[in-house]
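Engineer: Task: produce atomic coordinates for the following.
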Amino acid sequence: MNKENLENKITDATSRLITMASDFCWNTLSKNCYYILSEIDETIGKILFEKNKIRKKVNEVKTPKHLEEITQDLALLYTNLYDINFYIYKATKDKTIIEIKYFLKTSHTKDFYETIKNNDSMWHCKVAIPPYLSSIGKPIKEKKKFDVNWQLGGIRYEWNLFLYRFKYYLYKTRKGFTNF
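Structural biologist: Next up, the predicted model:
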C-alpha cells in the first residue's frame, strides 16, 4: 500500500463516517477534519463508563493531526495493522476530530498471528450510541438523534443518563425484580 492509496482510504473512511454520524446525530459536523491515533488496548477496564473516562483523559493530551501527518503515522504501522476503526472523538461547527483506533496483528496470539500475518487490514467506521438510547423492556419505535459528543460527558449527557436509570428502576420495580 503506497502513501497515496492510504490517504485515499482514510479520506473515504472519513467521508463515510461523517455521513453515518449525520444520520444518527443532531450536531452539525464540519468536514474540516483532524485525526488522533489510538491503539486498541483490551486490558483497559471492562466497564463502558470506565473505558470512556480513561479514553477521554488519554485523548485530551494528544495533538490532533492533519491528514498528511496521520497518513505518515499509519504508513509506518500499515503492514502490522489488523483492524482500523474510525470514530468521531469530538465535533464542533469548525472542526471534527476523528479518532483512528487500531489493533496490531502482533497483539494476537502466536498461532492466530500465523494465520493473519499476510491479510489486509480491516477498515470500519463506527458511531458510538449512548447507553440511554437502549430500550428498556420494549422495542425502540423511533430513532432519536443524539449528541455526537456524548462520550465527553456534560450536563445533557448526565441528565439523559439519570432519566435512563430512573426509567430502568421503574421498569424493574413494575416487573417485580428487586435484586438488580
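Engineer: Going by C-alpha atoms from here, please, whenever you check contacts or count neighbours.
Structural biologist: Will do.
Engineer: Now do the same contact list for the closest residue to residue 94 other than its chain neighbours.
Structural biologist: Computed as CA to CA, 6 or more residues apart in numbering, the closest residue to residue 94 that is not its neighbour in sequence is residue 30, at 5.7 Å. For residue 30, the contacting residues are 91, 92, 93, 94, 95, 96, by CA atoms under 8 Å, 6 or more residues apart in numbering.
Engineer: now, which of those residues lie within strands?
Structural biologist: Using DSSP state E, the members of the contacts of residue 30 that fall within strands are 91, 96.
Engineer: Out of the contacts of residue 30, flag the one nearest to residue 51.
Structural biologist: The closest of the contacts of residue 30 to residue 51 turns out to be residue 91 (CA to CA; 19.7 Å).
Engineer: returning to what we had before: helix, strand or coil for the residue nearest to residue 94?
Structural biologist: Three-state call for residue 30 (DSSP: H, G, I helix; E, B strand; the rest coil): coil.
Engineer: Could you report the distance from it to residue 160?
Structural biologist: Counting by CA to CA, to the nearest Å, the gap from residue 30 to residue 160 is 25 Å.
Engineer: same question, residue 98
Structural biologist: As for residue 98, its distance to residue 160 is 24 Å (criterion: CA to CA).
Engineer: And those two? Which one has more around it.
Structural biologist: The residue with more neighbours, out of residue 98 and residue 160, is residue 98; 23 against 16, by other CA atoms under 10 Å.
Engineer: Is the more buried one in contact with residue 36, as I believe?
Structural biologist: Yes: in this structure residue 98 lies within contact range of residue 36 using CA atoms under 8 Å: 6.3 Å.
Engineer: mind checking which helix or strand the residue most central in space within the chain is in?
Structural biologist: The centroid of the chain falls nearest to residue 87 when counting by CA atoms, centre = their mean (3.7 Å). Assigned by DSSP states H and E, residue 87 falls within strand 81-91.
Engineer: Mind jotting down where the helices sit in this structure?
Structural biologist: 3-24, 48-60, 67-77, 110-116, 155-174 (DSSP state H).
Engineer: So which bits of stretch 39-52 are buried?
Structural biologist: For stretch 39-52, the neighbour count (16 or more other CA atoms under 10 Å) marks residue 40 as buried.
Engineer: one more, for comparison:
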Amino acid sequence: MTQESLEGNIRNSAVQLIQLAEDRCWNKISHHLTFIVSDFNEFGENFRKKRKLRNKINKYKVPQPLDAVIGVIKKEYQDLYDINLYIFKALQKETIIEIQYYRKSNRELDYHDKIKDYPPMLHAKITQPGYSLEGEKFDVNWESGGGLRHYWKNFLYKWKYRRNLKKTKEIDHHTISTTEIQLMGSHSPLMEGWQKFKEFLTGWFTNFNFKKNQQVHS
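Structural biologist: Predicted coordinates:
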C-alpha cells in the first residue's frame, strides 16, 4: 500500500467492514459512511479504561467524508505501522467509521529499525461481545453503549457464566472431598499401599530378628 493508494484502500476496506457488520450484527447498517481519525496513543495504556476513554474522546469528534480526513492519515504515512477500521457508531442514516492508526515510532527501537521502511498494514475489524462468541449476532454499537436488546443478552451471558463457574467450583470441591475420603478410606489405593509396606517391614524385622537369634544360639 502506497501513499497514493491509501485513500482507495481505506475506502475498499470500509466497504468490507460494512459487509462484515451486516453479516455478524442484527443492526441495519447505513451505507452512508463518515469517518473520524484516532491515534492509538490517545486512549492511554490502561486496557480496562481504554474503551470508556475512547468513547468519551471520539464522541466529540466531527464525522466527515473520507476525502476530508485522508489528509491527516497521509501526513503521518511514513510513521504508520498499522491502520485499523472500526465502526464507531451505526446510526439510522449514517455509519461512523473510526480510522485508528498505530505508529512505527511506538515500537521498540530494535524493531522500529526493521520496519521503518515497510508500508503500513490495513485491517477492518469488529470487536465482539462475549455472548456472540458462539456465532450469535450482536449489537454493532455495543462498545459505544448498545441498546436494550444488547443489555439483556449481555446480562444473560454473564448470569450463565457465573452459574457455570459456580457449578464448576462445586464439582471441583466435590472431587476434592471425594479424593480426601478415598485417601482416608481403608480400601483406597494409598491405604492398600501403606498396608503392604507395613507388612513388608513386619516381615523384614521378623526375618532379621530370627537370623539374629540363630547367630546368638550358635
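Engineer: And the TM-score between these chains?
Structural biologist: TM-score for the superposed chains, counting by TM-score structural alignment, normalised by the length of structure 1: 0.86, backed by 169 aligned residues with a CA RMSD of 2.0 Å.
Engineer: so can I have a markdown table of the contacts of residue 30 of structure 1 showing neighbour count and distance to residue 9 of structure 1?
Structural biologist: As requested, the contacts of residue 30 of structure 1 are exported to a markdown table (neighbours: other CA atoms under 10 Å; distance: CA to CA, whole Å):
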| residue | neighbour count | distance to residue 9 of structure 1 |
| --- | --- | --- |
| 91 | 20 | 21 |
| 92 | 14 | 24 |
| 93 | 11 | 24 |
| 94 | 11 | 23 |
| 95 | 15 | 20 |
| 96 | 21 | 18 |
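Engineer: Measure how far stretch 2-15 of structure 1 is from the centre of its chain, please.
Structural biologist: Chain-centre distance of stretch 2-15 of structure 1: 18 Å, with CA atoms, centre = their mean, to the nearest Å.
Engineer: Adding distance to residue 143 of structure 1, write the helices of structure 1 out as JSON lines.
Structural biologist: Below are the helices of structure 1 laid out as JSON lines (distance: least, CA to CA, whole Å):
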{"stretch": "helix 3-24", "distance to residue 143 of structure 1": "8"}
{"stretch": "helix 48-60", "distance to residue 143 of structure 1": "22"}
{"stretch": "helix 67-77", "distance to residue 143 of structure 1": "33"}
{"stretch": "helix 110-116", "distance to residue 143 of structure 1": "38"}
{"stretch": "helix 155-174", "distance to residue 143 of structure 1": "15"}
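Engineer: Nearest to residue 149 of structure 1, out of those helices?
Structural biologist: That would be helix 155-174 among those, by CA to CA, at 9.0 Å.
Engineer: and for the closest one, what span of structure 2 is it aligned with?
Structural biologist: Taken onto structure 2 by TM-score structural alignment, helix 155-174 of structure 1 occupies residues 148-167 there.
Engineer: By how much does the matching stretch deviate from structure 1 on average?
Structural biologist: When structure 1 is superposed, stretch 148-167 of structure 2 averages 1.7 Å from its matched positions, counting by mean CA distance after the TM-score superposition for structure 1.
Engineer: Please state the offset of that stretch from the chain centre?
Structural biologist: What separates the centre of stretch 148-167 of structure 2 from the centre of its chain is 17 Å, taken as CA atoms, centre = their mean.
Engineer: repeat for stretch 167-180 of structure 1
Structural biologist: Relative to its chain's centre, stretch 167-180 of structure 1 lies at 31 Å (CA atoms, centre = their mean).
Engineer: now do stretch 58-76 of structure 1
Structural biologist: Remark: stretch 58-76 of structure 1 is offset 16 Å from the chain centroid, using CA atoms, centre = their mean.
Engineer: Mind listing residues that contact it?
Structural biologist: Here stretch 58-76 of structure 1 has contacts from 2, 3, 6, 7, 10, 33, 34, 35, 36, 37, 97, using CA under 8 Å, 6+ apart.
Engineer: Buried among the residues you listed? Need that as a selection in ChimeraX.
Structural biologist: The following ChimeraX command selects only the buried members of those, with burial defined by 16+ other CA under 10 Å:
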select :6,7,10,33,34,35,36,37,97
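Engineer: Between the contacts of stretch 58-76 of structure 1, which sits nearest residue 106 of structure 1?
Structural biologist: residue 37 (17.5 Å).
Engineer: which residue packs closest to the closest one, ignoring adjacent ones?
Structural biologist: Closest to residue 37 of structure 1 by CA to CA, 6+ apart is residue 100, at 4.9 Å.
Engineer: Share the number of residues neighbouring the one you found, please.
Structural biologist: Per other CA under 10 Å, the neighbour tally for residue 100 of structure 1 reads 23.
Engineer: hang on, it packs against residue 35?
Structural biologist: Yes: using CA under 8 Å, residue 100 of structure 1 makes contact with residue 35 at a distance of 6.9 Å.
Engineer: Residue 139 of structure 2: neighbour count?
Structural biologist: 24.
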